[in-house]
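1. here are the coordinates; sequence isn't available:
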């Protein structure tokens, strides 16, 4: 019996090592956008007020950037249902145009979030992109396409409402990545 348990354990360990090796460079990306009826400067004001994200961004209980919103800064995000989250690191800050950060995912994966703004006729195109690299991406491809899209749509709607859009004017073009 002990021999069978050891053999099964060894086989599981080998399978885990193979899975980690095969999926180590796997990538999952989801991108969605919305046309906001405000200027990029107005949108940027809301995005750059990190400590206020929990007031409008679904899923955030707390958000704090240290020392300031700049590349390399620490971004502490307390997510509902995930109280022990490691901090993210701000990757890119281009005022009025782009904000992105990276954080550790599960099984050695990394998760990247990017928010991009561009001027458009009638307002601002806001693009939200989530990208995962590593074994977690393999799992996300199988189980999370619709969940990521639904979450993005909830964030986009909430941002529109934060910017003062009336619910009947919400426009959410579906983006596919």
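-> Ah, there it is. Note that the structure is predicted; figures quoted are calculated from it, not measured.
2. alpha carbons only for contacts and neighbour counts from here, please
-> Noted.
3. so residue 68 is in which element?
-> Remark: residue 68 resides in no helix or strand, with elements defined by DSSP states H and E.
4. To clarify, my last question referred to residue 25.
-> Counting by DSSP H and E, residue 25 is found in no helix or strand.
5. Could you find the closest non-adjacent residue to it?
-> Distances taken as C-alpha to C-alpha, 6 or more residues apart in numbering place residue 134 nearest to residue 25, at 5.2 Å, with adjacent residues excluded.
6. Just confirm the one you found contacts residue 22, I think it does.
-> No. Using C-alpha atoms under 8 Å, residue 134 is not in contact with residue 22, being 9.3 Å away.
7. Please say which of those two ends up with more neighbours.
-> Neighbour totals were compared for residue 134 and residue 22, and residue 134 leads with 23 against 13 (other C-alpha atoms under 10 Å).
8. ok, the more buried one to residue 117 distance?
-> 27 Å (C-alpha to C-alpha, to the nearest Å).
9. Distance of the residue nearest to residue 25 relative to residue 121?
-> To residue 121, residue 134 is 38 Å away according to C-alpha to C-alpha.
10. Now residue 44. Nearest residue, chain neighbours left out?
-> Leaving aside its chain neighbours, residue 44 sits nearest to residue 96 (5.1 Å; criterion: C-alpha to C-alpha, 6+ apart).
11. What of residue 58?
-> Closest residue in space to residue 58, ignoring its immediate chain neighbours: residue 155 at 6.2 Å, by C-alpha to C-alpha, 6+ apart.
12. Return the distance of that neighbour relative to residue 27.
-> Counting by C-alpha to C-alpha, the gap between residue 155 and residue 27 amounts to 22 Å.
13. all strands in the chain, in order from the N-terminus.
-> Listed in chain order, the strands found in the chain under DSSP state E are 27-36, 60-66, 74-79, 88-94, 98-104, 110-120, 123-133.
14. let's bring in a second one:
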């Protein structure tokens, strides 16, 4: 009996090692977009206010950027149901156009998120890209494509609602 248990453990360890070796360079990529009836400047104002993301970004409990929204900054994102406290690192900031960051994933993987804006006749094409590299990408391709797509769509709707709410609220008057 002990021999069978030992053989099963060895077989599982070998299978795990093979999976890690063969999926180390795996990649999962998903992109979604939406044309927003707001100017790029209005959208950028919402995106660059990182500490306000939990007001409209589904699943965020808190968000903080240190020292400021710039390349190399630390991005502390606390997600509902995710007990990890791994910070992200801001990869790209192109004022008014793009924010991207990278965060450590599971099993040595990395997750990359990119938010891009493009002006289209007074409106804004907003594009979100999610990319995972490493063993987690293999798992995401097998089990999570629909969940990622649903999450992207929820994010797009939520951003659209936030922009509409901002446009409807009166601007503060200078005294």
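-> Thanks, I have it. Please read all numbers here as calculations on a predicted model, not as lab measurements.
15. before we move on, the earlier item: next, the contact list for the residue nearest to residue 44 of structure 1, please.
-> Residue 96 of structure 1 makes contacts with 40-41, 43-44, 117, as judged by C-alpha atoms under 8 Å, 6 or more residues apart in numbering.
16. List the contacts of stretch 75-82 of structure 1.
-> Residues outside stretch 75-82 of structure 1 that contact it (C-alpha under 8 Å, 6+ apart) are 59-66, 84-90.
17. From those residues, list the buried ones, please.
-> 59-65, 87-90 (16 or more other C-alpha atoms under 10 Å).
18. which of those lies closest to residue 33 of structure 1?
-> Comparing those against residue 33 of structure 1 with C-alpha to C-alpha places residue 59 closest, at 18.9 Å.
19. So that closest one versus residue 5 of structure 1, what's the distance?
-> Per C-alpha to C-alpha, residue 59 of structure 1 is found 42 Å from residue 5 of structure 1.
20. Same question for residue 129 of structure 1.
-> Separation of residue 129 of structure 1 from residue 5 of structure 1 (C-alpha to C-alpha) stands at 44 Å.
21. Compare these two and say which is more crowded by neighbours.
-> More neighbours surround residue 129 than the other of residue 129 of structure 1 and residue 5, with 19 against 10 (other C-alpha under 10 Å).
22. Quick check: the gap between the more buried one and residue 99 of structure 1.
-> Residue 129 of structure 1 is 11 Å from residue 99 of structure 1, by C-alpha to C-alpha.
23. hey, what's in contact with both of the two?
-> 114-115.
24. List the contacts of the residue nearest to residue 27 of structure 1 when sequence neighbours are not counted.
-> Take residue 27 of structure 1 and drop its neighbours on the chain: the residue closest to it by C-alpha to C-alpha, 6+ apart is residue 133, 4.4 Å away. Going by C-alpha under 8 Å, 6+ apart, residue 133 of structure 1 touches 24-28, 109-111.
25. where's stretch 70-89 of structure 2 relative to the chain centroid, distance-wise?
-> Taking C-alpha atoms, centre = their mean, to the nearest Å, one finds stretch 70-89 of structure 2 lying 10 Å from the centre of the chain it belongs to.
26. If you could redo that for stretch 125-140 of structure 2, that was the one I meant.
-> Distance, stretch centre to chain centre, for stretch 125-140 of structure 2: 8 Å (C-alpha atoms, centre = their mean).
27. go on, stretch 112-119 of structure 2?
-> With C-alpha atoms, centre = their mean, you get 11 Å for stretch 112-119 of structure 2.
28. Contacts for that stretch, please.
-> Under the contact criterion C-alpha under 8 Å, 6+ apart, stretch 112-119 of structure 2 has outside partners 39-40, 44, 96-103, 124-132.
29. returning to what we had before: quick one: which of the contacts of residue 96 of structure 1 is nearest residue 139 of structure 1?
-> Out of those, the member with the shortest distance to residue 139 of structure 1 (by C-alpha to C-alpha) is residue 117, at 29.3 Å.
30. measure the closest one to residue 128 of structure 1 for me?
-> Counting by C-alpha to C-alpha - residue 117 of structure 1 and residue 128 of structure 1 are separated by 9 Å.
31. out of those two, which sits in the more crowded spot?
-> With neighbours defined as other C-alpha under 10 Å, residue 117 of structure 1 and residue 128 compare such that residue 117 has more, 25 against 21.
32. with structure 2 superposed, average distance for the longest helix seen in structure 1?
-> Identified as the longest helix of structure 1 according to DSSP state H is helix 2-23. Here the mean offset of helix 2-23 of structure 1 against structure 2 after fitting is 1.0 Å, by mean C-alpha distance after the TM-score superposition for structure 1.
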